[in-house]
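Peer 1: fold the stuff below for me.
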Amino acid sequence: MFKKNFISIISILYFVVLFYLLFLSGYRQSVQGTLDYNLVPFRSISRDFNAIDSIHIGLLTNNLVGNILAFIPFGFLAPLLWRKIHNWVRLFLFSFLITFLIEVLQLLFRIGSFDVDDMILNVLGSLFGFFLKGWLSFRNKD
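Peer 2: Model (predicted):
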């Protein structure tokens, strides 16, 4: 019972922080005028790598590392919260749907932009969290 309550509390805290970071935090810019979107995989990622210098290293870190790190807990918690997410394929599909929804909401509410690269990085973070959970579970059995 304690373990289930602990996981529930951690999950609620995580989702509140994630919601804040994705929709309310100060670094999110409100988009005026035309809708901003990227539908070409790896366009934003390659642009960020090509612009690496001392000025842009923070942006690169925030975008690449931040998007991955933000979803590691999602991949770790999802199988604990939802029994149907018991393999990496289901987590991949669920993460893809959730990140697609997030990107669409950001586009509709004009908070940031719709970027397929964010989806790629978020799903990678989820998968990393899922495999980390599996590795830790396997390791604790020994």
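Peer 1: drop to CA atoms for contacts and neighbour counts, all remaining ones
Peer 2: Noted.
Peer 1: helices of this protein, residue ranges please.
Peer 2: Per DSSP state H, the chain carries helices over the ranges 2-19, 43-50, 57-60, 66-81, 88-108, 116-141.
Peer 1: turn the ones you listed into TSV, including distance to Arg28.
Peer 2: Shown next, in TSV, are these (distance: least, Cα to Cα, whole Å):
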stretch	distance to Arg28
helix 2-19	12
helix 43-50	16
helix 57-60	13
helix 66-81	13
helix 88-108	10
helix 116-141	14
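Peer 1: how about those, which one is nearest Tyr27?
Peer 2: helix 57-60 (10.8 Å; Cα to Cα).
Peer 1: if we can go back for a sec, any idea which of the helices of the chain is most buried?
Peer 2: Comparing the helices of the chain by mean neighbour count (mean count of other Cα atoms under 10 Å), helix 66-81 ranks first with a mean of 20.
Peer 1: pull the residues that contact that one.
Peer 2: Helix 66-81 is contacted from outside by 7-8, 11, 14, 18, 85-86, 91, 95, 118, 121-133, using Cα atoms under 8 Å, 6 or more residues apart in numbering.
Peer 1: and that helix, how far from the chain's centre?
Peer 2: A distance of 7 Å separates the C-alpha centroid of helix 66-81 from that of its chain, computed with Cα atoms, centre = their mean, to the nearest Å.
Peer 1: one more, for comparison:
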Amino acid sequence: MVGNILAYALLTLWPSSNPFDPPRNLSLSLWSDLVGSLSCDMYASVGCSIGPGLGNLVGNFLMLLPLGFIVPIRWRLQFSPWAILAGVGIPILNECLQYALGTGRIATPADVVLQSLGYFLGYGACLALLRVSDSHRMAG
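Peer 2: Now for the predicted structure:
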């Protein structure tokens, strides 16, 4: 659990390696960020074929999926408001820290939405597996 959170913090709060990135960058347009990530227009200078932003979308979605899967096992939180708060609060806190620390990364609501969706997918998958496991235990 701690390892997952540390890896998440390192991946998202590590300063950008692009020297041209401004220290603080904020985008508040959810739809254009999601669609723009898939467009080659943003990445024409690097010879885009599929859209490097697809990796960004998938990466943000998968980033909190393991944490969402671990939470119900570790703390037995089944349909808890704390688990819901974590699924929304952690990505919001992360984006606020990216902006406040001036890491050179762009803080966007699209990242919050995708990371939360990944968390809740992991959370729901774990709850489903726990229910199946419990029903097999009772039947057997």
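Peer 1: that older thread, the helices of the first structure: which one's closest to Leu35 of the first structure?
Peer 2: Counting by Cα to Cα, Leu35 of the first structure lies closest to helix 88-108 out of these; the figure is 6.8 Å.
Peer 1: what residues are up against the residue nearest to Ile72 of the first structure when sequence neighbours are not counted?
Peer 2: In space, and not counting its chain neighbours, Ile72 of the first structure is closest to Gly129: 4.2 Å by Cα to Cα, 6 or more residues apart in numbering. The contact partners of Gly129 of the first structure, taken as Cα under 8 Å, 6+ apart, are 71-76.
Peer 1: Asp115 of the first structure: how many residues sit nearby?
Peer 2: By other Cα atoms under 10 Å, 22 other residues sit near Asp115 of the first structure.
Peer 1: residue in the second structure matching it?
Peer 2: Counting by TM-score structural alignment, Asp115 of the first structure corresponds to Thr108 in the second structure.
Peer 1: got it, and Ile12 of the first structure?
Peer 2: Residue pairing (TM-score structural alignment): Ile12 of the first structure is matched to Val2 of the second structure.
Peer 1: gap between its match and Ile70 of the second structure?
Peer 2: Look at Val2 of the second structure and Ile70 of the second structure: by Cα to Cα, to the nearest Å, they are 11 Å apart.
Peer 1: cool, and Ile90 of the second structure?
Peer 2: 15 Å.
Peer 1: over to Trp82 of the second structure?
Peer 2: Applying Cα to Cα, the value for Trp82 of the second structure to Ile70 of the second structure is 14 Å.
Peer 1: before we move on, what about Ile84 of the second structure?
Peer 2: 14 Å.
Peer 1: quick revisit: closest to Gly33 of the first structure among the contacts of Gly129 of the first structure?
Peer 2: Lowest distance from Gly33 of the first structure to the contacts of Gly129 of the first structure (Cα to Cα) belongs to Phe71, with 29.8 Å.
Peer 1: any idea what the residue nearest to Ile72 of the first structure aligns with in the second structure?
Peer 2: The equivalent of Gly129 of the first structure in the second structure is Gly122 (alignment by TM-score structural alignment).
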